[in-house]
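Asker: Pasting a predicted model and its sequence here:
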Amino acid sequence: MNKRGFASDNFSGVLPEVMNALQEANQGHVMAYGGDPYTDSAINKFKHLLGNNIDVYFAFNGTGANVIGLSTLSQSYHSIICPSSAHIQVDECGAPDKFTGCKVIPIDTPDGKLSPKLILPQLHGFGFEHHSQPKIISITQCTELGTIYQPEEIKAICDLAHQHNMYVHMDGARLANAVVSLGVDVKEITANAGVDVLSFGGTKNGMMLGEAVIFFNPELSKEAKYIRKQSMQLCSKMRYIGAQFDAMLSNDLWLKTARHTNKMAKLLETEVAKIPQVKITQKVEANGIWAIIPKDKIENLQNEYFFWIWDENAGEVRWLCSFDTTEEDIHSFVELLQKELAN
């Protein structure tokens, strides 16, 4: 299956700049476990981007990054509040529950976004020994439905959390797409908004593997290195993750890549919106489109341009664009879509 489909930005290959960085790092011997110049350079770039007072821990994947961040800020008697569509709730096979021991409390949302109004009913039982203690609010930027929190929305959630001696975790697997969509400095939706720990995505934005866990207050991350090791996320040859991030954070590559994927999604939105049988269900704010199409047409379309079904009962599908999606891919897919829906 070599044709570029619209299933996931995980289906794409590796950015040429990242592959070149891996080749360059693949020379000679360097210290293991992060004591290498590539990791050091990448961490310095993160500090330039997000502030000098941060702690950075590299992990293999997004689930591992989320587990490290959540485990470091919690005890097993705590609870974690998240949207019912959150990756930590739906797509991580219970890893956050297992490794943190926490009760995960999902909240239904119409657009994947939490708000103080939705969160407040869960903020009770503080100090009551029979009740799991609310400790972390986890949000995703961009959300699992492709929507984006505005800076003031994130700040409102962080203010609410901190008023109750709680923390805010952000799953930023597609953070780059949110930054370019909003046109803001990344600090405006992370550090300056009050986020405590961030999973900074790399894989979905063109890396081979690797995510970064960012703590905005080093006082909170004193145990993180032990938790990373116990979580089996400490990479011995860390230079290969460090070199990738070093390339991504050079010359704003991470933003250029996301800007392209967002642009392709907007083009796809424009074209499919012309087709009466297609109903777009969410705002197209990043690199994905959620749409309802006739159920009996899905399989034929998937055979040509693979994509995932989001809600089988409703006939809702998800189309995601990647760094290597082209305008030709969009137009060819839309042509096929028009042909199938006309029959």
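Answerer: Alright, I've got the coordinates.
Asker: Please make it C-alpha for all contacts and neighbour counts, starting now.
Answerer: Noted.
Asker: mind listing what residue 285 touches?
Answerer: 146, 147, 148, 178, 181, 262 (Cα atoms under 8 Å, 6 or more residues apart in numbering).
Asker: Which of the residues you listed fall within strands?
Answerer: Using DSSP state E, no member of the contacts of residue 285 sits in strands.
Asker: Next up, a structure to set beside the first:
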Amino acid sequence: MSTSLHAPSAANDPAAHDPSAHDPSVLHDPSVRGFASDNYSGVHPEVLAALAAANGGHQVSYGEDAYTAQLQEVVAEHFGAGAEAFPVFNGTGANVTALQSMLPRWGAVVCAASAHINVDENGAPERVGGMKLLSVPTEDGKLTPELIDREAWGWGDEHRAQPLAVSITQSTELGTLYTAAEIRAIADHAHSLGMKVHVDGARLSNAAAALGTRFRDFTTEAGVDVVSLGGTKNGLMFGEAVVVLDPRATEGLKYLRKMNMQLASKMRFVSAQLVALYGSDLWLRSASHANAMAARLRQAVDATDGVRAVRPTQANAVFATLPTDVADRLRERFRFYDWDRDAGEVRWMCSFDTTEADVDAFAAALREEMAR
């Protein structure tokens, strides 16, 4: 993914607004909206309330607190008895620590070429995790047993990193979804080759909401070994969790979490957020709303002459092509990323706090710029 950011115009620049119009301690204009990333959104009010509630008094540090204990119960409800959660600070930390615990030092991971671990984690899997990524080009961001076989070979060859894990993303970086049957086929095939299966679930909630299924339906019951459970993209301030579904798939995870600087001393504030999100239907409400806003945006895109949606809109992402000059002008009003600038492809993301008015305003601006 190309992440060439264009400077925002004065319309999106907080300095261009009268600072006396709002609390001087607020350094941004809360009315400014964007479609660049679901990381741009703020914290869900229910999560903020959970953080405030967790703030009183003292709790034992490094995970021996009531909120982390409650998180284990919440995770078991979603993924089944025996599932264990290891809260971490961020998605990169979750992915690297999870995969590192699944592999010996000579191990390699088969992943899609578009996978976040391959494209957007700045070498962390290789340099911090010490593993080799064996990436496979895909049309839709999804691996299949046949695609895995392109790199799943060479066992016993001392000159080749040993392919011992498969990592898939749900929903994928291209906004597509795996069905439970597709993940089961991958897991069965990987396990038959002696490989383990990891799911990067930064947007796992969006996938479950779109599929109308439980998390366990396309993870635990589909044969997945370890999941990186996302929260930041769905309304948390920070925090994710490595969820171990099969304890035989990992080794030394609690030590690796510390080594990788992902062990929070005040872990209650990570766990309290995850409990607020997954201990109620907040995850489903927020993800369903983001998906619905993406569907609304997709309808507007399809109705706009000269703009072409180029990938399925299955979760909370819309991919489209449009003239580069139009994209550059539109970006002055609403921030978003180029996905493939040479092809004129852009990505628009919707969040838990994206409103119908936000989508309609963006669609109107798109039509205006296309008419120029």
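Answerer: Everything's here; your move. Bear in mind the structure is a predicted one, so any value in this text is a computation, not a measurement.
Asker: Post the TM-score for the overlay when you can.
Answerer: Remark: TM-score between the superposed chains equals 0.98 [TM-score structural alignment, normalised by the length of the first structure]; 343 aligned residues with a Cα RMSD of 0.9 Å.
Asker: quick one: the helices in the second structure?
Answerer: Using DSSP state H, the helices of the second structure run over 45-53, 66-79, 91-102, 116-119, 124-127, 145-148, 180-192, 204-211, 253-259, 268-278, 282-302, 324-331, 356-371.
Asker: Would you mind checking which of the contacts of residue 285 of the first structure is nearest to residue 297 of the first structure?
Answerer: residue 146 (23.4 Å; Cα to Cα).
Asker: one step back: PyMOL command to pick out the buried ones of the contacts of residue 285 of the first structure?
Answerer: To isolate the buried members of these in PyMOL, using 16 or more other Cα atoms under 10 Å:
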select buried, resi 146+147+148+178+181+262
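Asker: Nearest to residue 312 of the second structure, out of the helices of the second structure?
Answerer: Taking Cα to Cα, helix 282-302 is the member of the helices of the second structure nearest to residue 312 of the second structure, at 9.3 Å.
Asker: Make a markdown table out of the helices of the second structure and add distance to residue 38 of the second structure.
Answerer: Listed next are the helices of the second structure as a markdown table, based on distance: least, Cα to Cα, whole Å:
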| stretch | distance to residue 38 of the second structure |
| --- | --- |
| helix 45-53 | 16 |
| helix 66-79 | 23 |
| helix 91-102 | 13 |
| helix 116-119 | 15 |
| helix 124-127 | 22 |
| helix 145-148 | 29 |
| helix 180-192 | 25 |
| helix 204-211 | 11 |
| helix 253-259 | 26 |
| helix 268-278 | 16 |
| helix 282-302 | 9 |
| helix 324-331 | 16 |
| helix 356-371 | 14 |
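Asker: Tell me which of the ones you listed lies nearest to residue 217 of the second structure.
Answerer: helix 180-192 (6.3 Å).
Asker: mind checking the longest strand of the second structure?
Answerer: Secondary structure of the second structure per DSSP E: the longest strand is strand 162-169.
Asker: That strand vs the first structure, average offset?
Answerer: In the superposition against the first structure, strand 162-169 of the second structure averages 0.6 Å from its aligned positions (mean Cα distance after the TM-score superposition for the first structure).
Asker: what does that strand contact?
Answerer: 99, 102-103, 106-112, 115, 134, 142-143, 148, 151-156, 190, 194-202.
Asker: List the buried residues for stretch 155-172 of the second structure?
Answerer: By 16+ other Cα under 10 Å, the buried positions in stretch 155-172 of the second structure come out as 161, 162, 163, 164, 165, 166, 167, 168, 169, 170, 171, 172.
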